[in-house]
Each structure stands twice: as structure tokens, then as C-alpha cells.
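**Q** Can you look at this prediction? I've put the sequence above it.
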Amino acid sequence: MGIGTSIFLLAVGAILTFALNASIGGLDLNVVGWILMAAGVVGLIMTTLVWGRRRQVVATTEEPVEYRRVEERRDVAPPL
């Protein structure tokens, strides 16, 4: 589940819990909203953990093979 999906679940859950005052035969929309918000929070935490592991920087001790100094000359016309 991505960050966007998690935020969407949080938003829909909050709307069902706090904004709507309706009931559908035997289904409590407040409970459904809380469940969706919980799923969104869990998804957001899991996504953060997965992306956090992927973005670890691996340091290498090798130096670049070659360094070059680049100079820009302004007296030569650019190629066409």
C-alpha cells in the first residue's frame, strides 16, 4: 500500500466517522470509519518502514577513476 492509498483511507475513514450521521441497515459507519483510519495509519507506517530501508545510503571507499577539470571558453562560437 502506498502513501497515497494510506492517506486516502485516512480521509475516507475520517469522513465516515466525523462527518456523516447516517446508518445503513445493521452497519455502523462510525466503526467502519475507525477501521479505515486504522488501516490507513498501519499502511502509512508500513510504507514508511519499507521506503526507509530502500533509501539507505551505501558508502563506498573507492575513489573515482579520473578527475577532469572543465573550463568554459567564451571566445569560441557554439556549434550549430
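**A** Ah, there it is. Numbering: from 1, shown residues only.
**Q** contacts, neighbours, all on C-alpha from now
**A** Fine.
**Q** Checking residue 33 next. Helix, strand or coil?
**A** Under DSSP: H, G, I helix; E, B strand; the rest coil, residue 33 falls in the helix class.
**Q** Which residues are in contact with it?
**A** 12, 13, 14, 15, 16, 17 (Cα atoms under 8 Å, 6 or more residues apart in numbering).
**Q** want to compare, so here's the second one:
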Amino acid sequence: MGIGSGIALVVIGAILVFAINVDTGGYVNLDMIGYILMAAGVLVFLISLVLVMRRRQTDSVARTTVDPATGDRVTRRSVSDNDPIV
């Protein structure tokens, strides 16, 4: 969701800067608002990308035992994910 929000902010900011040419009487500078929205969009996009790409922590455990009935070695592997579900 953050990646899409960042892209949307960049697009809205670019529209305000490059596509809209409206005189607001000096009260509001639409170009400055557009540049601020584009900068905020890039920041949101990068933060979201870092959070998505971070490495997950996993623990892998292997236990080897001998089956008493057949005498074969039995290996059991389990993997647990320590990353909380958000």
C-alpha cells in the first residue's frame, strides 16, 4: 500500500507542477506544493521499498534420530519464521 501511495503522490505532484497553469492570485504556489508532494512521494516509496525488501529471520532446525523398529536414521527438519505478521 505504501508503494502505491508514494507513486500516487509523485503523480499528483507532477500534475500540479507541469500540467496545471492556474493563477491563484499569489495566495498559493501550486508549483511548490507539487514539488513538496513529489518529494514526499519519493520518500514514502523508498521507505516502503526498504520495509518490503528487508531480510526475514528464519530458524532451521534438523533433528536426526534412529528408528528403533527398522534401525534407519530419520531426519526431521522444521523452519520457523520469526518475522511478525503485520
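**A** Happy to help now that I have it. All figures in this text were calculated on a predicted structure; none of them were measured in a lab.
**Q** that older thread, what is the nearest of the contacts of residue 33 of structure 1 to residue 5 of structure 1?
**A** Distance ranking of the contacts of residue 33 of structure 1 against residue 5 of structure 1, using Cα to Cα, places residue 12 first at 10.5 Å.
**Q** what's the helix or strand in which the closest one is found in contact with?
**A** Element membership of residue 12 of structure 1, judged by DSSP states H and E, is helix 3-14. Under the contact criterion Cα under 8 Å, 6+ apart, helix 3-14 of structure 1 has outside partners 32-41, 43-44, 47.
**Q** which parts of that helix are buried?
**A** Within helix 3-14 of structure 1, the residues scored as buried using 16 or more other Cα atoms under 10 Å are 3, 6, 7, 9, 10, 11, 12, 13, 14.
**Q** compared with structure 2, how much does that helix deviate?
**A** By mean Cα distance after the TM-score superposition for structure 1, the fitted helix 3-14 of structure 1 averages 0.4 Å away from its aligned residues in structure 2.
**Q** ok now that helix, how far from the chain's centre?
**A** From the chain centre to the centre of helix 3-14 of structure 1 is a distance of 12 Å (Cα atoms, centre = their mean, to the nearest Å).
**Q** so which of the contacts of residue 33 of structure 1 hold up in structure 2?
**A** Counting by both residues aligned by TM-score structural alignment, their matches' Cα atoms under 8 Å, the contacts of residue 33 of structure 1 that remain in contact in structure 2 are 12, 13, 14, 15, 16, 17.
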